[in-house]
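> Let's see this in three dimensions:
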Amino acid sequence: MQTLEALTRDALALGRGEFVPATPQTDEVARVMGICNACRYCEGFCAVFPAMTRRLAFDPADAHYLANLCHNCGACLHACQYAPPHEFALNVPRAMAQVRMTTYADHAWPAAFGALYRRNGLTVALALAAGLALFGLLVLALHGRLWHAPLAGDFYAVLPHGLMVALFAPVFGWAVLALGMGVRRFWRGVTPGGEMPGAAVIEATHDALRLRYLDGGHGQGCHDADDRTTHWRRRFHHLTAGGFGLCFASTTIATLYHYLLGLQAPYPVTSLPVLLGTAGGFGLLVGPAGLLWLNLRRDPLHGDPRQRPMDRAFLMLLFLVSLTGLALLAGRETGAMAALLVVHLGTVMALFLTLPYGKFAHAVYRGAALLKYAVERRRPDRIGLGDA
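Predicted coordinates for the structure are as follows:
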């Protein structure tokens, strides 16, 4: 039989418009936040703690919201007097990380694909990238084009433009649709509805783009393996996000060149698509490499060690996409261009296929959590059960 507390939590979740079930992970966040709410030593560290103080109890939807608001800077863990080995064993970053994994899995679309989050490890991601690249190389070899006369960088002489669009547009569209449906379900679960001020949207966008809460809550950066702080995690995140954005802008502009201006690839090295793509490529080379380096040496108490294969898979795929793309740019005037092209496209395809069911999900769910926080801050303080 359910306890009164459990029934109350379920009723609150149903009142939000979408049921969010309780799990051992959400119960642990509720326990941790209950103690933190009594202490409040970390109240000024990040958005999690001001959002926490608006509540007296934490239902599963609150746990998912607060978990995705957490940026895992580690400040609260190193400041906490109740952290392990204290008998309370409070570890906010780990509790939040474990709920974030359930957020991704529980809100995945289609729902049956939620299990992919638990299986999207480094081996799977690299095997998929290698398999797709090898398939492309075998097709080239069967047609006698593994090494060819220089084609002056004309990719479409290897793969026609229409074929590239037919291969990649559905996969990219599926990734966008799956992520959009997942975050829609998340938003309906954690938000009761109501007005969304434009100022809240601007604030959330500003905080997301600046990676505001990766400053450790005190402007000194994230905590390293010990009590030292560093800004490198924030810098590498900026390089990764900026590189991804520049590569997307490069592809978008090249598409406009092709369809609106009738300008066909290949484009000169000094053209806008190539310049943006090159800059983005270097950002996606340095940023993921730096984040992987930090991930390998970070204290196991920071976050959930069981999720590190998923984290590293995403970083490795970003790194390989950038590495193969820059190699293709460097060798596009040589006889190896076709081989370099299919290897690059294989890694890009692997990235797109795993995008909705891997670490990239944290970006969209965190953005939604920041938006809820910005909306919530503009409402009168009402402390009680459930949402403020």
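> all contacts plus neighbour counts: C-alpha atoms, from now on.
OK.
> Which secondary structure elements does the helix ranked longest in the chain sit against?
Taking DSSP state H as the criterion, the chain has its longest helix at helix 161-190. If you count contacts as 3 or more CA pairs under 8 Å, 6 or more residues apart in numbering; DSSP states H and E, helix 161-190 packs onto helix 60-69, helix 337-354, helix 361-377.
> Leaving out chain neighbours, which residue sits closest to the residue of the chain most remote from its centre?
The outermost residue of the chain relative to its centre, with distances by CA atoms, centre = their mean, is residue 149 at 40.9 Å. Leaving aside its sequence neighbours, residue 149 sits nearest to residue 335 (CA to CA, 6 or more residues apart in numbering; 5.2 Å).
> measure that neighbour to residue 137 for me?
Using CA to CA, to the nearest Å, residue 335 is found at 14 Å from residue 137.
> Compare the two (neighbour count), which wins?
A count of neighbours by other CA atoms under 10 Å puts residue 137 above the other of residue 335 and residue 137, at 21 against 18.
> One more, please, to line up against the first structure:
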Amino acid sequence: MQQLDALTREASALGAGEYAAVDARAAEQEVARVMQICNACRYCEGFCAVFPAMTRRLEFNRSDVHLLANLCHNCSACLHACQYAPPHEFAVNVPRAMAQVRAHTYREYAWPAALGSLYARAGLAVALATAGSLAVFLMLAIALTGGLNTQPGDANFYAVFPHNLLAVLFGLVLLFVCGVFGVGVARFWREGEAHPVEAGAIGEAVHDVLSLRYLGGGHGEGCNNESDAFTLARRRFHHLTFYGFMLCFAATCVATGYHYLLGYEAPYPLFSVPVVLGTLGGLGLLVGPAGLLWLNVRRNPLQTDPGQKPMDRGFIALLLLVAGSGLLLLALREQASMPFWLALHLGCVMGLFLTMPYGKFAHGIYRSAALLKWAVEKRRPARLKLGGD
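Model (predicted):
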């Protein structure tokens, strides 16, 4: 603790840019301190992937800490089971220590890093400003081209924005997002030892990601939220959010196939495959994030990093805006106000995608990479790793 206090005092005497680096180092050393204590105790060894990975190490260098932090799903079962948790003098708080390091890894792996730092400080404001400004821009573009002059009953979105224009715009945004995440995952993967990736490891990691295995808590009964009572609510709301997003993506893919491969152009009937998939996905993206926001507000402050609330809530707000505007657009697509709702929805979607690499969405990408890394590592012969930079 003395070393952590010294680093914190050192950070307070530095400028803003230098503070971020020292603060990250302090967070990493706190995880290393906590893991040393946990490694001696091992009461929580069967709780999640963090603790088996921990037992393969005697000391914890930077790459080890980054792996363990991104393996942590913040179920908080270990905090409520820990005999050394606050107010004990050891003050072992695994969920908060891991959350603080995860936030630093999002900024470190992001490109350009300045955008990651901005979103971390003011995530809600950045999310709303990005979506709002893009929506206003699209509304002005519609007004200048006369696209507001639609008649009731005209549900053709492409009469407002040509299909090929939207495909190019969102294609470029998607390429940018994939490129940023590609850079980040490559940086994360290069840390530590490199092992060949086997098919079995990929299958295990995919299963753990899709099932949210480690949101089951230490005994499979769920997470702890505001108390030591177990609940599966967090796992279910995450599932609704994730699969809602995937259903919306599937709807876009099917509609694209209809347009380019079958020559079947929108608008599509209410009971067509793209519309049904998009509606179900939109409902999932409405209920899931609303539930996560409710849990976030009620969460025990000891279980998380209070400094991440702007980032968490900015991401949730964008998901709710995307889902809500999309469902409204579907319901009002035959009204004269359709171009307004279309511009609002497209602005929210583009805002979501542009901020994805810098906000809370990043945790899903790096957590998946960490699960794959762990699945690969545990297939190698056990060899206790010494830390060191």
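> burial measure for residue 39 of the first structure, as a count.
Neighbour count for residue 39 of the first structure, taken as other CA under 10 Å: 13.
> Now for residue 376 of the first structure, how many residues are close by?
Per other CA under 10 Å, the neighbour tally for residue 376 of the first structure reads 18.
> Residue 33 of the second structure maps to what in the first structure?
Counting by TM-score structural alignment, residue 33 of the second structure lines up with residue 31 in the first structure.
> Which helix or strand contains its match?
For residue 31 of the first structure, the enclosing helix or strand under DSSP states H and E is helix 24-39.
> which residues does residue 326 of the second structure contact?
282, 345 (CA atoms under 8 Å, 6 or more residues apart in numbering).
> quick one: it from residue 342 of the second structure, how far?
Going from residue 326 of the second structure to residue 342 of the second structure by CA to CA gives 8 Å.
> and if you look at residue 364 of the second structure?
Distance from residue 364 of the second structure to residue 342 of the second structure, by CA to CA: 28 Å.
> quick one, which of those two is more surrounded?
Remark: of residue 364 of the second structure and residue 342, residue 342 carries more neighbours, 24 against 14, as counted by other CA under 10 Å.
> residues in contact with that one?
Residues in contact with residue 342 of the second structure, defined by CA under 8 Å, 6+ apart, are 157, 329.
> Not counting sequence-adjacent ones, nearest residue to the equivalent of residue 76 of the second structure over in the first structure?
Using TM-score structural alignment as the criterion, residue 76 of the second structure maps onto residue 74 of the first structure. Spatial nearest neighbour of residue 74 of the first structure, excluding adjacent residues (CA to CA, 6+ apart): residue 223 at 5.4 Å.
> still on that earlier bit, same for the helix holding residue 31 of the first structure, what does it pack against?
By 3+ CA pairs under 8 Å, 6+ apart, helix 24-39 of the first structure packs against strand 55-57, helix 60-69, helix 92-106.
> Tell me where the stretch 201-350 of the first structure has strands.
For the stretch 201-350 of the first structure, the strands defined by DSSP state E, counting those that start in this stretch occupy 222-223, 229-230.
> In CSV, list the ones you listed along with mean neighbour count and distance to residue 347 of the first structure.
Output for the strands of the stretch 201-350 of the first structure, formatted as CSV (neighbours: other CA atoms under 10 Å; distance: least, CA to CA, whole Å):
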stretch, mean neighbour count, distance to residue 347 of the first structure
strand 222-223, 25, 31
strand 229-230, 18, 32
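> Is there a neighbour count for the residue lying closest to residue 111 of the first structure once chain neighbours are set aside? I'd like the number.
Ranked by CA to CA, 6+ apart and with sequence neighbours excluded, the top spatial neighbour of residue 111 of the first structure is residue 105, at 7.8 Å. Around residue 105 of the first structure sit 21 other residues, with neighbours defined as other CA under 10 Å.
> Also residue 297 of the first structure?
With other CA under 10 Å as criterion, residue 297 of the first structure counts 10.
> again with residue 70 of the first structure
Neighbours around residue 70 of the first structure, by other CA under 10 Å: 23.
> For it, give me its contacts.
Here residue 70 of the first structure is in contact with 46-48, 93, 96 (CA under 8 Å, 6+ apart).
> Could you double-check that residue 66 of the second structure sits in contact with residue 100?
No - if you go by CA atoms under 8 Å, residue 66 of the second structure and residue 100 don't touch, sitting 10.7 Å apart.
> Tell me which stretches of the stretch 251-388 of the first structure form helices.
Counting by DSSP state H, counting those that start in this stretch, one finds helices in the stretch 251-388 of the first structure at the ranges 272-297, 308-330, 337-354, 361-377.
> Kindly reformat those helices as CSV and extend each row with distance to residue 87 of the first structure.
Below are the helices of the stretch 251-388 of the first structure laid out as CSV (distance: least, CA to CA, whole Å):
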stretch, distance to residue 87 of the first structure
helix 272-297, 27
helix 308-330, 27
helix 337-354, 40
helix 361-377, 31
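> closest one to residue 131 of the first structure among those helices?
Nearest to residue 131 of the first structure, of all the helices of the stretch 251-388 of the first structure, is helix 337-354, at 7.9 Å by CA to CA.
> Residue 67 of the second structure pairs with which position in the first structure?
Residue 67 of the second structure maps onto residue 65 in the first structure, with residues paired by TM-score structural alignment.
> what's the distance between the closest residue to its match other than its chain neighbours and residue 51 of the first structure?
Excluding the flanking residues, the one nearest residue 65 of the first structure by CA to CA, 6+ apart is residue 369, at 5.8 Å. For residue 369 of the first structure, the distance to residue 51 of the first structure equals 11 Å [CA to CA].
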